[in-house]
Structures are given as C-alpha cells and as structure tokens.
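>>> Could you look at this predicted model? Sequence included:
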Amino acid sequence: MLPLYPEIKPYARHQLAVDEPHVLYVDESGSPDGIPVLFVHGGPGGGCDGNSRRFYDPEKYRIITFDQRGAGRSTPHAELSLNTTQHLIADIEAIREFLAIDQWMLFGGSWGSTLSLLYAQAYPQRVLALVLRGIFLCRPQELQWFYQSGAHHVFPDYWKDYIRPIAADKRDDFISAYYELLTGSNEIKRMEAAKAWSVWEGRCSTLRPNPDLAESFGEPHKALAMARIEAHYFVNHAFIENNQILDNVDKLAGIPGIIVHGRYDMVCPLDSAVALYDAWEDSELHIIRDAGHSASEPSIADALVRATEDMAVRLRPEDNP
C-alpha cells in the first residue's frame, strides 16, 4: 500500500483579492515546472492543510492549494456574502490566470469533486484531467440522505447528538433549522450548532471509528466555517440545478478522469459515483472495498496516490519512460 508523500512546505504563498471583502489564500509547492494540479477541498468550508500537498510526487507536480471563500486562511472567516458556487468557479479561474497556467489537473474530494466537475464543465478547455474522491453530485436526494433521513439508520447514536440543538418542532427540515441557528445572533447557540453539524460529518466519514478525525471537525474555527458555509449552500440547493452535473456530462468529453470511492461511504453514497461513471465515457471508477468517505483512510489514500501517479504517466509520458 502506497503512503502519502512526505510533508513539504510551499515555495510560494499568495493572498489573492477577489470580490470584496474576500481574499483567497493560495500556495504552491512541488516542482514549478511540474504538471499543474489544483487541490479542491471539501465542505464547502473545509479548507486545506499540510496533507493536501501529499497526494502527488513533488518532482512531477506543481501543487496548488487554496482555501475557498470563508474557509481556512481565506478572509473574512466564515463569510457568506458573495459566496456561491458561481463565485467559487470564478475564483478557480482567477487563480489559474493569476498563476499563468494554461491547463491543469483538478483533484477534489466530496464537495471538492462537485466543484471540480462544475469548473470542468464551465472551462473544459482548461482541464487536463480530473482525480475525484467521494463523489457528491449535490442533488436533493444526497442532501436528504445525510442531513434528514438515511444515514441516521446507520449511525443512530451519533444522530442523537446531531439533532440535539434543533427544537422538536423544526426537525422536519434540519438544514433550514441549522441555517437559522448558524446565522443567528446568539453566539452560544451558533457555536453549539456548528460543532454538532460538523462533528456529525466527521464521525460518519470513516469505516473504522476515528476519534481524532471527529475531534478535528469539532475544532471551533473549522467547525464554524464548515457548518455555516455548508448550511448556506445546502439551503440554497448549492446554487445549481437539481441534476446539473449529470445533465451536462457531455461537456466532460475528452477529459480523462479517475474516480475513487469507498464502498461504505455513508456521507456520499456510492450510487452517485456509479451514476457519474456510467455517464462519463472518459472516466474509470475504483471502488475501495474497505473504506468510507475520508481521504485519510489508508485504502483511499493509496488509491489517490496511485491515481496521481497514473495521471503523471498519461499527461507527460516523456518524463515516465
């Protein structure tokens, strides 16, 4: 099983101003002459960390990571104004232009897969390839499954903590109820809701329980951004049509893609990955038999590293005799 590449530090860091008041954090690592690859993080609102740079051979890739609006080190923290899917797609294109990159590969998991696919459909001529994990098509049935009725059958114990902040008479629509708390003026209730929402996702993300991962999701800075921004997006149906990605899958024609998905993914069930694979002729699907949703699971990480190695050979065969 292949491990992640060793930790590396960025060789360049940027603050890229977009629509006021948003300023994006962007960094570059690896080889400046390598294949450009953009890490597209999940959430929305999750942000990047040191591990975001470790899925690629730093001698073969120019690794770009960025924190989406309101997430991570981008500012203002957890800001919802001018924060929509269309803004994020425009931000990715702005980063490409800022870094003077002609074409690049996108690497995204969960919401990062959603955003990568939407960007590729908007700018197919700019995309060399896609490596995607934990496919999330952001359709109503997927939101219903995880936040209202579905995953709670598998995790009824964790579900009790998820529903606790919500009044009994508002539990017919958890996303709207959470959005109300997360955008309200009561700071104590806001943070209680943020932690419950975010920890629910962290607890459900792995096949084997991972208390450290769940605890990291509950860290206040991360939890508030994830919960507020996710609820903002999901109460607005992610600012896309109900089946937008699959309805426009023809725009991905000619773009090679590797899809990695855990069979026991309870956050983003496998049927979404299968639907995408069936519709996207240039894709291949790797179902990981002993994993759930998280990129931190050893079998998922192994498959992702193998995918980037595979893509390096396909995209620059002259460098891989």
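Structure received. Model, not experiment: these values are computed from the prediction.
>>> from here on, contacts and neighbour counts on C-alpha atoms
Fine.
>>> Can you identify each of the strands in the stretch 51-200 of the chain by residue range?
For the stretch 51-200 of the chain, applying DSSP state E, counting those that start in this stretch gives strands covering 61-67, 104-109, 127-133.
>>> Show me what the last one is packed up against.
Strand 127-133 makes packing contacts with strand 104-109, helix 111-122, strand 257-262, helix 298-315 when contacts are defined by 3 or more CA pairs under 8 Å, 6 or more residues apart in numbering; DSSP states H and E.
>>> quick one, which of the ones you listed is nearest to residue 55?
helix 298-315 (5.2 Å; CA to CA).
>>> Sort out which residues of stretch 282-298 are buried, please.
Going by neighbour count (16 or more other CA atoms under 10 Å), the buried part of stretch 282-298 is 283-288, 290-298.
>>> What's the end-to-end length of that stretch?
26 Å (CA to CA, to the nearest Å).
>>> Pull the distance from that stretch to the chain's centre.
14 Å (CA atoms, centre = their mean, to the nearest Å).
>>> ok, residues contacting it?
1, 3, 109-110, 133-134, 205-207, 252-268, 273-274, 277, 299-301, 303 (CA atoms under 8 Å, 6 or more residues apart in numbering).
>>> from those residues, which would you call buried?
109-110, 133-134, 205-207, 252, 254-268, 273-274, 277, 299-301, 303.
>>> want to compare, so here's the second one:
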Amino acid sequence: MNDPRGLRTLYPPISPYASGTLDVGDGHSVYWEISGNPEGKPAVFLHGGPGGGCSPAHRRLFDPERYRVLLFDQRGCGRSRPHAELEANTTWHLVEDIERLRAVMGVEEWLVFGGSWGSTLALAYAETHPERVTELVLRGIFTMRKSEIDWYYQKGASMIFPDRWEKFVAPIAEDERDDFVAAYRRRLTHEDRAVRVEAARAWSVWEGSTITLLPDEAGISRHDQADYALAFSRIENHYFSHLGWFEEGQLIRDAHKLKNIPGVIVQGRYDMACPVQTAWELHRAWPEADLKIVEGAGHAFSEPGILHHLVEANDRFAEKLR
C-alpha cells in the first residue's frame, strides 16, 4: 500500500491463524502468534524495549500473501508471564527462546526483523546462529554500549528535551543523579508498589515523549499506563543495568559474522533514542548491508519515511528464498 507521496505504508489489518504460550523454563511462559500465509516465507519479529511487547500493527509490516511471520512477547512483558519479571530474564535467555520458537514454527531458517532493542536482540541472535538467518531487517540501531545508554539516560538527549528531562529526573534525589540508571533501579525494584509505579511511569513517559520527530500523544499516553510502564521500565532498566550481558562493543566487534547475511539498516536522521552514529558504525563493520538514513524522521517504526523503507525491504526479501 502507498500514501499520496508514494511511500509504502502498512498492509491491511490481519489476525493470527495460530497462537499459544510456550513454557521456556525458569517459570516463564512466552506468548507467540503466527500470521500470514502458512506456506509463505518464514520471518520472526523482535519488538523493542526490552519490555515493550508486540502490537497488531507489527503484523502489518509483512505482506500477508508472501510471509508467514511469528511475533512473540519477550519474557516478562505483553501477554507473557509472569508480568514484569526480572529473574531469568537476560539477552541470552531471549536468544534461546527465539531458537525454541523457531522449532514451534517448524523452520530451519528465517528472516529476522528487529527495531530499537529488537535490533540489539536480532544482532545477538544472528551473530550466535548465523546459519539460521536468511536476511536481517534492522531499524533504530542500538548495541547496548555504555555510551549509548549514557546519551539517553544521563546526558545527551536531555539537552534536546530539557522540559521532558525535568519530569524524568523528578523522582530522583539530587544526591543520586550521578547515575540515573542505578537510581531508577532502586525504585523499580522497591518493595512498595507505589514507588515502583511512580518511577516506572516517569521512565516510560520519557521514552514515549522523545522517540518520534513530532509528539505522538497516543504513544505518550500508552507509555503512561501503569501496567505497561511497569514491565517496560523494570525490564529495560534491568537490561541496561547489566549492559545487556555483553562485552563492551561486542555486537559491532562481531558484525563480521553477518558477512553472508543480506541486510537492510533503516535509521532516522533525528533519532534521539538511538543516534545515527551507532547505525553508521554497524554499517562500517557490516558493509554488505544497505544503510538507509531517513531525513525528517526520529526513532519510531511508524514514522512515514522509516515505515516506507522497512516495508520495502520486507517486500524485496520476500522474493528471495534461500
């Protein structure tokens, strides 16, 4: 589908033809769903956050006539249970979960699509299991380096959005502001639910109000809902506190493992959550991928120029069966 400017847009709404929950061990149950053509090209969608969960719009990034796409809510968020759980919830648990879900799908290999944190997880999965990945479509590149976390949660984006940053820092005492990730962790794991909710909403709304080039009031409102904010903020902060259980710079260092995987990297020029520098460095380390820097766009997949390139990439790869 196209908009009046000739840009690609989402495919029409579609419902899953199969869904369920998978016991992945450690007390976690992961929700999954499959939509599209049962005989189509296999793909898996990795949502952002971590802790964001999937939405019906994510199915619509793929041509339902040509793709069979699996979506799932990562541990602790969305429809997965237990809600907002941090135990046994690491990057490497999720990489194992993707492999379990590949078995549920019954395929040997698939296209892997990930945006924001989903791009981090997609890179971790592809560098661990390159033989399972036919193509990579990545958006809003984030590799969990300390400098990337500091930019968004310590100093950097704060200078672009000082009014919204003031609301983010409000729950944190002056003498704790040298490390906002650590200060928020103490509140997000506090025994008092009211303390957890206050911190979760402030953390979540900061992201919801800064990820699009222009304000998205509906997105901000969703980020302000207590249940969503608790999973999103607790899990995201948990991962950031541990730097994703990566060695510093690991994902870009190991990008040579992607050499034989076709890929597209889509990056908004004015992405405040994940500045374009990281996408540029990934492209330098993985020159075989196409890099699309979208002028006049921020971080969100729904922004017109970004959405155009994502759907276009999926359509192009739909023609390829490896």
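Yep, that arrived. All of these numbers come straight from a predicted model, not from anything done at the bench.
>>> Tell me how the two chains score on TM-score.
TM-score of the superposed chains, computed with TM-score structural alignment, normalised by the length of the first structure, equals 0.97; 316 aligned residues with a CA RMSD of 0.9 Å.
>>> what's the closest of the helices and strands packed on strand 127-133 of the first structure to residue 88 of the first structure?
Among these, the nearest to residue 88 of the first structure by CA to CA is helix 111-122 (7.8 Å).
>>> Residue 249 of the first structure pairs with which position in the second structure?
The equivalent of residue 249 of the first structure in the second structure is residue 255 (alignment by TM-score structural alignment).
>>> isn't that match right next to residue 281, touching?
No: Residue 255 of the second structure lies out of contact with residue 281 (CA atoms under 8 Å); the separation is 10.1 Å.
>>> So for those two, which residue has more residues nearby?
residue 255 (19 against 14; other CA atoms under 10 Å).
>>> separation between that one and residue 289 of the second structure?
Residue 255 of the second structure is 11 Å from residue 289 of the second structure, by CA to CA.
>>> go on, residue 41 of the second structure?
In terms of CA to CA, residue 41 of the second structure sits 20 Å off from residue 289 of the second structure.
>>> repeat for residue 197 of the second structure
Separation of residue 197 of the second structure from residue 289 of the second structure (CA to CA): 41 Å.
>>> same thing with residue 176 of the second structure?
Taking CA to CA, one finds residue 176 of the second structure at 42 Å from residue 289 of the second structure.
>>> Which one of the strands of the stretch 51-200 of the first structure lies nearest to residue 91 of the first structure?
strand 61-67 (9.9 Å).
>>> residues in the second structure aligned with stretch 104-119 of the first structure?
Stretch 104-119 of the first structure covers residues 110-125 of the second structure once aligned (TM-score structural alignment).
>>> what about that stretch, distance to the chain center?
On CA atoms, centre = their mean, the centre of stretch 110-125 of the second structure falls 7 Å from the chain's centre.
>>> And it, end to end?
Per CA to CA, stretch 110-125 of the second structure runs 12 Å from first to last residue.
>>> what residues does it touch?
41-50, 91, 94-95, 98, 132-144, 251, 274, 299, 301.
>>> please redo it, this time with the cut-off set to 6 Å
42-50, 95, 133-143 (CA atoms under 6 Å, 6 or more residues apart in numbering).
>>> Ok, stretch 78-90 of the second structure next?
28, 29, 30, 31, 53, 73, 76, 77, 231.
>>> Equivalent analysis for stretch 230-241 of the first structure, please.
44, 85, 179.
>>> Can you give me the buried ones in it?
For stretch 230-241 of the first structure, using 16+ other CA under 10 Å, the buried residues are 230, 231, 232, 233, 234, 235, 238, 240.
>>> aligned partner of residue 200 of the first structure in the second structure?
So, by TM-score structural alignment, residue 200 of the first structure is matched to residue 206.
>>> matching residues in the first structure for stretch 25-40 of the second structure?
So stretch 25-40 of the second structure sits over residues 19-34 in the first structure, by TM-score structural alignment.
>>> again, but for stretch 175-184 of the second structure
Aligned by TM-score structural alignment, stretch 175-184 of the second structure falls on residues 169-178 of the first structure.
>>> Figure out how far that stretch is from the centre of its chain.
With CA atoms, centre = their mean, you get 24 Å for stretch 169-178 of the first structure.
>>> same question, stretch 77-89 of the first structure
15 Å.
>>> If you count neighbours, what's buried in it?
77, 78, 79, 80, 83, 84, 85, 86, 88, 89.
>>> quick one on the thing from earlier: now tabulate the helices and strands packed on strand 127-133 of the first structure in TSV and tack on distance to residue 217 of the first structure.
Converted to TSV, those look like this (distance: least, CA to CA, whole Å):
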stretch	distance to residue 217 of the first structure
strand 104-109	16
helix 111-122	16
strand 257-262	20
helix 298-315	19
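>>> how about these, which one is nearest residue 151 of the first structure?
It's strand 257-262; of those, that one is closest to residue 151 of the first structure (CA to CA) at 15.2 Å.
>>> post-alignment, whatever helix or strand comes next after that closest one versus the second structure, mean distance?
Where DSSP states H and E defines the elements, the next helix or strand beyond strand 257-262 of the first structure is helix 270-279. Its aligned residues in the second structure lie a mean 0.5 Å from helix 270-279 of the first structure after superposition (mean CA distance after the TM-score superposition for the first structure).
>>> Lovely, talk soon.
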